[in-house]
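*Asks:* Provided below for reference: sequence and predicted model.
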Amino acid sequence: MKSATTFLMFQGQADEAIQQYQQWFFDLQVESLTYMENSQQVAMAVLHLKGLKIMVNDSAIKHNFTFTPSTSIYVECESAEEIGSLVAQILEGGQALMPLDNYGFSKQFAWVQDRFGVSWQLTYN
């Protein structure tokens, strides 16, 4: 096996999602980004977030499915302020699957789905 990578397939919102994620996560790095010819649709992008490689694209084929909450990106926050800020930002247009709270396994934990349908589990201990 050469590698294993998280892959997020959007349907026309990849560029907008990348821009939004750059605002939420200041250390998100865009390694590469190419667009489909004569379009703002992302042919392929490679992102890096705290050691996690994420590939992103817009599907050229329309599908009857999108993201499922059971697959999520797990983020360990460095402070109570950071988790609170991220949860608030992601909830703008998104939804809380598990609101920010103490669930026993984490002093502060939230499972939120952003407006693009991508799920994020955020924790702070």
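*Replies:* Yep, that arrived.
*Asks:* Please count neighbours and contacts with C-alpha atoms only from this point.
*Replies:* Will do.
*Asks:* who's sitting farthest from the centroid in the chain?
*Replies:* Largest separation from the mean C-alpha position in the chain: Asn38, at 26.0 Å (C-alpha atoms, centre = their mean).
*Asks:* what's that residue in contact with, if anything?
*Replies:* Counting by C-alpha atoms under 8 Å, 6 or more residues apart in numbering, Asn38 makes contact with nothing.
*Asks:* dropping in the other structure now:
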Amino acid sequence: MTQKITTFLMFQKGDAEEAMTFYLSLFDDAKVIDVNRYGPGEPGKEGTLKHATFALAGQEYMCSDSSVQHGFTFTPSMSLWVGCDSEEELERLYTALLDGGQPLMPLDSYGFSTKFGWVNDRFGVSWQLNLP
């Protein structure tokens, strides 16, 4: 087996599937690869995601609903970087991700790109959107 590194998103409020479905709706080249749910008698809430794998723009991600509450959550120090092909795409993604979320850097030209925006989405996941 070839070694592979995959981003893993751990959710604690039972919203991993909602987040995954939302992310899949944002990108044309997106698909669910595998879903495994908690069943009766297992430590997580029945029906929530024990583990799921999905792909966005050819990159695989994993996510789960943690059955254990932790003293930490997502932080902007680790973010998902999206290189956008057009200003329209960048603005569409920024607007969608900002809905219920928090802007970290509003859409603007910051000198290192044509247009850039950084946002924490409503699930707490941090996204940097760039138009080279």
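*Replies:* Done, it's in. Everything numeric in this text was worked out from a predicted model, so none of it was measured.
*Asks:* Against Val118 of the first structure, how distant is the residue farthest from the centre of the first structure?
*Replies:* Asn38 of the first structure is 27 Å from Val118 of the first structure, where distance means C-alpha to C-alpha, to the nearest Å.
*Asks:* Equivalent analysis for Ala80 of the first structure, please.
*Replies:* Counting by C-alpha to C-alpha - Ala80 of the first structure and Val118 of the first structure are separated by 22 Å.
*Asks:* Looking at those two, which has the bigger crowd around it?
*Replies:* Taking other C-alpha atoms under 10 Å, Ala80 of the first structure and Val118 do not tie; Val118 has more neighbours (22 against 13).
*Asks:* mind checking what the more buried one lines up with in the second structure?
*Replies:* Matched by TM-score structural alignment, Val118 of the first structure corresponds to Val125 in the second structure.
*Asks:* quick one: the helices in the first structure?
*Replies:* 14-24, 80-91 (DSSP state H).
*Asks:* residue range for the first one in the second structure?
*Replies:* Okay, so that is helix 14-24 of the first structure. Mapped onto the second structure using TM-score structural alignment, helix 14-24 of the first structure spans residues 16-26.
*Asks:* neighbours of Ser119 of the first structure, just the number please.
*Replies:* 24.
*Asks:* What's the local residue count around the residue nearest to it when sequence neighbours are not counted?
*Replies:* By the measure of C-alpha to C-alpha, 6 or more residues apart in numbering, the closest residue to Ser119 of the first structure outside its immediate chain neighbours is Gln113, 4.2 Å from it. Using other C-alpha under 10 Å, Gln113 of the first structure is surrounded by 25 other residues.
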